[in-house]
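Trainee: Here is the input, now give the coordinates:
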Amino acid sequence: MFGSFESHPTHKTIKALGLPTLFILLLSLSCFGHLVKAYVLIYAGCSQEKYAPNSPFEGNLNSFLSSVVSSSSQVSYDAYALGNGSSTPPEGAIYGLYQCRGDLPMFECSRCMQSAVKQIGLVCSNSYGASVQLEGCYLRYEHSNFLGSPDTTLMFKKCSRSVNNDVEFFKRRDDVLADLQSAIGFKVSSSGLVEGFSQCLGDLSSSDCSACLSDAVAKLKSLCGSAAAAGVYLGQCYARYWASGYYAELTPESSHEDDVGKTVAIIVGVLAGVVVLIVLLSVCRKTKPIVPTHKTIKALGLPTLFILLLSLSCFGHLVKAYVLIYAGCSQEKYAPNSPFEGNLNSFLSSVVSSSSQVSYNAYALGNGSSTPPEGAIYGLYQCRGDLPMFECSRCMQSAVKQIGLVCSNSYGASVQLEGCYLRYEHSNFLGSPDTTLMFKKCSRSVNNDVEFFKRRDDVLADLQSAIGFKVSSSGLVEGFSQCLGDLSSSDCSACLSDAVAKLKSLCGSAAAAGVYLGQCYARYWASGYYAELTPGAIHILDNPI
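Mentor: Now for the predicted structure:
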């Protein structure tokens, strides 16, 4: 039913762009590759049958695509059935779904789906059925109902170069594939230098998902043999693995025939590399640096400090999630080798392990009859809702290290990082509402800007309605809010109402502001002011939380 589609550049395209424009394009792709990779087209399929312009089907298709764009800023999966009621002609019925990759932040999910909607219109114009699989998201619609029906049709495969006689690689690969095969939804796995991920569509049952992934893993081995990297996409699931350094080989191939285009691309790439180095050094010299003391410089040495500053300036998107916003430590200390310390170590170990799979979890350890009362520990962790799972895991590893350094031997402690939160206590706090002000940050004020205040109030009103994590924007003002996962809907709503009220009362006309309460937070910023929400210094709260 479906035909495949691939797009690739030609030498005419390169010639039309010109070297200066092409260089800027290459520079953009180099610097912002993590933003555009999600939109790379892997495959597309279109039905042969076409619908008529201005038909009932076209009207419902437009409604479906509009709903996809709107919904994907809030949830990463949704399914639709439109025009299948008695009041609509049978030829108008449409069934569809979309899904983003499980580690894609919500704002990237939304952008990916916007790209998918555009591409499905270009590639499968007027088709009664179509699907597009991008690197970061999937979109499909049909005239007949396919939702929930198992489909293990091979849609696309990609195999890299082979690895021969590497026993360790094959062992690690098989460990990863065995782990991926057990996924329910989205799963990331790694073993040594081999990594991988797998995902089923949200309309599949657990048993059908398991069957689909088993088939995908079997096809990976049979079709790609000893490949160092491979990916298989079936009708309702996919699985991919790669050895370190081979991930890029899973990108769909461009034309093998366009030798002139490739030659020009190589020349431009070399030139771009030289200029990028010059621009990078120039930009980093002009960037306002973190101001170290003479003692810091002397201890690190100038070469090491330069590399550190270069890393912080040019790769900030990787480290921002780990910035410490505040920490709180109880005054009471536990004794070394006590039952409490043993349970605390178990809790922290579980947090590191669990955070690679789920973004929130709560724990109660040592509260049974077989454990001394002084050994009881209650805790939770949560990652910001737009953080990919691999970044969630790394953020929690950082939080675990920082809570041990900042609150050593404390009976109760919490750390709030830019991308995640970690807390434990000796007494049970789980589910109990807490609107204590933990931290606030207000930027410079904006005066007499009626449009700004209107946009800000629109964003705050929207953030106040969040259940869990929410992103909102109005004009040039953006924001996000989040409640901890142990709160009920009503308690979350009350917490966010308090946070928004404090934002207005404590920060007034600030162009950017953030308020963190005990169990929720809310932040907003005008375009260009987000950086002003970074704490000026680490905030340590030396009192019980």
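Trainee: all contacts plus neighbour counts: C-alpha atoms, from now on.
Mentor: Fine.
Trainee: doesn't Tyr424 make contact with Gly379?
Mentor: Yes - between Gly379 and Tyr424 there is a contact under Cα atoms under 8 Å: 4.0 Å.
Trainee: of these two, who's got more company?
Mentor: Tyr424 (28 against 25; other Cα atoms under 10 Å).
Trainee: how about this one, so we can line them up?
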Amino acid sequence: MDSTLKLFFVLSQTLLLLSQFSKASDYNNLVYKNCSSQTLAGSNESHSKSLHSLFQELVPQSSKSKFFKATAGDDPSAAVSGFFQCRGDLSNKDCFDCVNTLPDLSNSLCNKAVAGRIQLHGCYFYYETDEFIVDDETSKHDLIHKVCGQKAKDSSFEGQRDKAFEAMESGVIDGKGFYSGDYESVHAMAQCEGDLIDCDCGECVSNAVQIAQEECVGSVSGQIYLDRCFISYSYFPHGSGPSGASGNSDNKKSSGGDSNTGKTVAIVLGGVAALALGFIFLSFLRSCGDKDSIW
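Mentor: Below is the predicted model:
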């Protein structure tokens, strides 16, 4: 039976690691990129070095802070300023893991752009090249990106959603820029940029709510991203969303990539669990057979 116990321990650890991978992979999924149309002409070696130096300063900070700004670059003509922000409900480890994926994504998605924003489900990164005036007339309250989920068969849930929005609008100010909570069957979340003052944060979230009500009419889930804040909501008609399920509740039914990741990991977990039970059962039968042979 010693071998059976060892096998059970190994399989249980495997299940634990796979569940943690599922959670982390959701945080690190790309939501959108917003790269400036203004690009660097010719060689961008100095810019690349400055951006690399910026990440070297930002990434270590993500293990102890949810928001951090910095400027890097010895050459004033190639200096780069930027910041990262993690969702308020992430652990320090999840924040670090999320931010640690951003350097490669930034290089591949916004190569040579003088400014860019990479938004993942768990964190985002923004940078701009100091020498350039970025041609961006986007207001901090203008819509940058939206994701609306499938339409509900019955729009009566929107009453619950609006009540959740009301709680979120006051809660995000009380929560110093972050809110995650439930109203009946609706989970809502909001976050403002880390250095946004309370009144501006409240105004930004209120604008996002109005956009959600106009753009995601009848949708059971939605994500609204403005320049300085974002909101999300999810409706769980059968109580399938646990209270405070902020981990990934805003991702459900709003991005096919997240749904597929969850399904794949669920299949793997189910397969491993079935193999574990089968192996333990066979080992039990074998041990019983050995006892019978002794007698």
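Trainee: Next, work out how far apart the residue nearest to Leu41 of structure 1 when sequence neighbours are not counted and Tyr246 of structure 1 are.
Mentor: Nearest residue to Leu41 of structure 1 in three dimensions, chain neighbours excluded: Leu134, at 4.4 Å (Cα to Cα, 6 or more residues apart in numbering). Leu134 of structure 1 sits 19 Å away from Tyr246 of structure 1, going by Cα to Cα, to the nearest Å.
Trainee: If you count surrounding residues, which of those two has more?
Mentor: Leu134 (23 against 16).
Trainee: In structure 2, what residue corresponds to the residue nearest to Leu41 of structure 1?
Mentor: Counting by TM-score structural alignment, Leu134 of structure 1 lines up with Leu120 in structure 2.
Trainee: could you list every residue that touches its match?
Mentor: If you count contacts by Cα atoms under 8 Å, 6 or more residues apart in numbering, Leu120 of structure 2 has them with 27-32, 98.
Trainee: Now flag whichever of those is closest to Val147 of structure 2.
Mentor: Val31 (8.8 Å; Cα to Cα).
Trainee: where does the closest one sit relative to Lys23 of structure 2, distance-wise?
Mentor: 16 Å.
Trainee: Stretch 128-144 of structure 2: which residues count as buried?
Mentor: 128-130, 132, 134, 141-144 (16 or more other Cα atoms under 10 Å).
Trainee: who touches that stretch?
Mentor: The contact list for stretch 128-144 of structure 2 (Cα under 8 Å, 6+ apart) reads 36, 38, 47, 76-82, 114-116, 204, 207-208, 211, 224-228.
Trainee: Among these, name the buried ones.
Mentor: Buried by 16+ other Cα under 10 Å: 36, 47, 78-82, 114-116, 204, 207-208, 211, 224-228, out of those.
Trainee: So of the contacts of Leu120 of structure 2, which two are at opposite extremes in space?
Mentor: Greatest spatial distance in those: Tyr32 and Cys98, 14.6 Å, computed using Cα to Cα.
Trainee: Show me which of those two is the more surrounded one.
Mentor: For Tyr32 of structure 2 and Cys98, the more surrounded residue by other Cα under 10 Å is Cys98, and the numbers stand at 26 against 16.
Trainee: What residue in structure 1 is paired with the more buried one?
Mentor: By TM-score structural alignment, Cys98 of structure 2 lines up with Cys112.
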